[in-house]
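> 3D, please:
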Amino acid sequence: MSALAYDGLAMAGRQLRRVRNSPGLAVLTQLMPVNMLLFFGYVFGSAIAMPGREYRAFLVPGLLVATAAGGLMTGMFQAAADTHRGVTDRFRSLPVSRAAVPLGQAVADLVVTTAGTVPLLLVGLAVGWRIEGSALAAAGAVGLLLLFRFACTCAGIFLGLLSRSEEAAGQLGASSFVLPLLSDAYIPTDHLPGWLRTLAEWNPISAVTTALRDLFGNAPVPPGAAWPVAHPVAGSLAWSLLLVAVFLPAAVRRCGGE
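Here you go, the predicted model:
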């Protein structure tokens, strides 16, 4: 086993133990999307008319992607906590791969996210959401979702390493909840004003959400959309790989003290 793989597994194990030692926080974090599904689906859903479509079926893929985008906040807060408590400096003094630190955190987050997605999917099935596409397409949707979560976590780790304090990282991370609101995660963008629709459709969350709806067979690609939404699978891959290519090397350099 290579040094990077060995050190990465060690760092991932450390992150998973952090989750195990804070079960209440983990449960609350995983229950939030379920609460949002019930609230949006039954309160707002009655006020949103979608001819030929069930709003709750439309909403589930959006909530899956909004939860994946939460990797930005999680990665930021955990990296900031390690930085300002001296843990990152300790890692720099040890003979471990610098890439293993952010990779281990991102992989551990991916494991927790995968487990936490199950309750949301089960509640989605209970309220009427169904996978109407093929099993292969559904597997592709899950793969895109996890890749996007990994990309958002990498971005969050880098920003957390840059933060001046845990409080600042927490406040900045909490503000990321606005990003799904400026996308098609919760509402269709067809009838938005031109400039706002353009902004929403170039939001990476919109591309991934549209890709999931298309692959799950829940909704077709909207006509006349911007390129990332008109070609959602390619757009999702492009956004995710771009985020990883920019932020993962930057986080590795930052972990090395550069």
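> Please make it C-alpha for all contacts and neighbour counts, starting now.
Noted.
> Leaving out the residues flanking it, which one is nearest to residue 97?
residue 4 (5.7 Å; C-alpha to C-alpha, 6 or more residues apart in numbering).
> give the contact list for the one you found.
Applying C-alpha atoms under 8 Å, 6 or more residues apart in numbering, we find residue 4 in contact with 96, 97, 99, 100.
> and if you look at residue 237?
Contact partners of residue 237, counting by C-alpha under 8 Å, 6+ apart, are residue 144.
> how far away is it from residue 73?
Separation of residue 237 from residue 73 (C-alpha to C-alpha, to the nearest Å) stands at 21 Å.
> Please provide the structure for the following sequence as well, for comparison with the first:
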Amino acid sequence: MTIDVPAIPRTPAARLRWALSDGWTLTRRALTHWARRPAQVVVGLLFPVMVVLMFRYLFGGQMRVPGGGGYAEFLLPGMYAMTMAFGLETTFAAISGDAAKGVTDRFRSLPMASSAVVTGRAAADLLNSALALALMIACGLAVGWRWHDGPGRALAAFGLLLLLRFALLWAGIYLGLVAGNPELLAAVQILVWPVGFLSNVFAAPSTMPGWLGAVAEWNPLSATVSAARELFGNPGWGGGSWAARHSLLLAVLWPALITAIFFPLSVRRFRRLGSG
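Below you'll find the model as predicted:
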């Protein structure tokens, strides 16, 4: 029996169509897996909601909001960004799990675009993160969070949150390909959680030791949180540093830089798997 292997497209336009088609095929694969294991998806979606409820009702009474205002309106933009950042763990687990099971090697043996595995995973995880963000928004509205500067600026804030998630997708994909073992998720958590909390989500950088406060202010997560609070019209820490005054600019530049670094690294790493 002979198997006809499709020819590799020659023109740039044909290659792009080929890559998009293969990427969408692998996106549907991930969505199908989630549909068959809904409990795993539900647990992942409900965890950030439980964290919001815990901070809102267990600790909220002791929190002083800078400049006044409701604690929920201060808390929720930070929790939205934290949810996007911690999604990196989901991406890492999926990519490293496929590598450990040999699925990635099977994909490499197929006549498919080399970028499809990473772009397919990125698209699927971004859809999942959009659903998680929508659930978090509903939770925020339920506990008293509101935006105050119109729907246009609110949509821009949501866009910046998803932009951060999109950038961190590529970091998660690259780390997953490098590790190739889902059991190393704990090591990624050791990296992600300190970076998440070393930000302006819960504490003002001005209250930290000088060098630590500078690190927190220049944290990409801090830029997105500050920009989201500004666009929502929610209270924030403020600050006179360059990073604090240009958070909107940094909320775009940081994700662009992270993507520019980790996207080509992810595709290159995938191409070199198994080459020694």
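> How alike are these chains, TM-score-wise?
The TM-score (TM-score structural alignment, normalised by the length of the first structure) is 0.94; 256 aligned residues with a C-alpha RMSD of 1.5 Å.
> rewinding a little: return the residue of the second structure aligned against the residue nearest to residue 97 of the first structure.
Here residue 4 of the first structure is matched to residue 19 in the second structure, going by TM-score structural alignment.
> gap between that match and residue 70 of the second structure?
With C-alpha to C-alpha as the criterion, residue 19 of the second structure and residue 70 of the second structure are 47 Å apart.
> go on, residue 188 of the second structure?
Residue 188 of the second structure sits 34 Å away from residue 70 of the second structure, taking C-alpha to C-alpha as the criterion.
> residue contacts, the closest residue to residue 93 of the second structure other than its chain neighbours?
The shortest distance from residue 93 of the second structure to any non-neighbouring residue, by C-alpha to C-alpha, 6+ apart, is to residue 182 (5.2 Å). By C-alpha under 8 Å, 6+ apart, the residues touching residue 182 of the second structure are 92, 93, 94, 96, 97, 100, 176.
> how about a cut-off of 6 Å?
93, 96, 97 (C-alpha atoms under 6 Å, 6 or more residues apart in numbering).
> Might you report the residue contacts of the last one?
What that stands for is residue 97 of the second structure. Here residue 97 of the second structure is in contact with residue 182 (C-alpha under 6 Å, 6+ apart).
> what number of residues lie near residue 179 of the first structure?
17 (other C-alpha atoms under 10 Å).
> Which residue in the second structure aligns with it?
Looks like residue 179 of the first structure aligns to residue 195 there (TM-score structural alignment).
> about what we covered before: what distance do you get for the residue nearest to residue 93 of the second structure to residue 98 of the second structure?
Residue 182 of the second structure is 9 Å from residue 98 of the second structure, by C-alpha to C-alpha.
> can you check residue 252 of the second structure too?
Distance from residue 252 of the second structure to residue 98 of the second structure, by C-alpha to C-alpha: 31 Å.
> list the contacts for residue 59 of the first structure?
Neighbours of residue 59 of the first structure in contact, by C-alpha under 6 Å, 6+ apart: residue 186.
> how does it look with 8 Å?
37, 41, 185, 186, 187.
> most neighbours, which of those residues?
Of the contacts of residue 59 of the first structure, with other C-alpha under 10 Å as the count, residue 185 tops at 26 neighbours.
> so where is stretch 13-23 of the first structure in the second structure?
Counting by TM-score structural alignment, stretch 13-23 of the first structure sits on residues 28-38 of the second structure.
> which other residues reach that stretch?
40, 41, 121, 124.
> overlap between the contacts of residue 182 of the second structure and the first structure?
Comparing these with the first structure on both residues aligned by TM-score structural alignment, their matches' C-alpha atoms under 6 Å, the contacts found in both are 96, 97.
> from the contacts of residue 182 of the second structure, which is closest to residue 144 of the second structure?
Among the contacts of residue 182 of the second structure, residue 93 lies closest to residue 144 of the second structure (C-alpha to C-alpha), at 33.7 Å.
> tally of neighbours for the counterpart of that closest one in the first structure?
Correspondence of residue 93 of the second structure to the first structure, assessed by TM-score structural alignment: residue 77. When counting by other C-alpha under 10 Å, one arrives at 28 neighbours for residue 77 of the first structure.
> again with residue 118 of the first structure
12.
> same question, residue 257 of the second structure
Residue 257 of the second structure: 11 surrounding residues under other C-alpha under 10 Å.
> In the first structure, what residue corresponds to it?
Using TM-score structural alignment, residue 257 of the second structure lines up with residue 242 in the first structure.
> Which of the helices or strands spans the aligned partner of residue 111 of the first structure in the second structure?
Correspondence of residue 111 of the first structure to the second structure, assessed by TM-score structural alignment: residue 127. Using DSSP states H and E, the element containing residue 127 of the second structure is helix 116-142.
> Please point out which parts of the helix or strand following that helix sit buried.
Downstream of helix 116-142 of the second structure, the next assigned helix or strand under DSSP H and E is helix 151-179. Applying a neighbour-count criterion of 16 or more other C-alpha atoms under 10 Å, one finds 153-154, 157-158, 160-179 buried in helix 151-179 of the second structure.
> counterpart of helix 151-179 of the second structure in the first structure, which residues?
Matched against the first structure by TM-score structural alignment, helix 151-179 of the second structure falls on residues 135-163.
> And stretch 102-118 of the second structure, by the same measure?
By TM-score structural alignment, stretch 102-118 of the second structure lines up with residues 86-102 in the first structure.
> residue contacts, the aligned partner of residue 46 of the first structure in the second structure?
Per TM-score structural alignment, the equivalent position to residue 46 of the first structure in the second structure is residue 61. By C-alpha under 8 Å, 6+ apart, the contact set of residue 61 of the second structure is empty.
> Quick check: next helix or strand after the top helix by length along the second structure?
For the second structure, the helix with the greatest residue count under DSSP state H is helix 71-101. Using DSSP H and E, the helix or strand that follows helix 71-101 of the second structure towards the C-terminus is helix 103-108.
> OK, contacts around residue 221 of the second structure?
Contacts of residue 221 of the second structure (C-alpha under 8 Å, 6+ apart): 81, 82, 85, 164, 196, 199.
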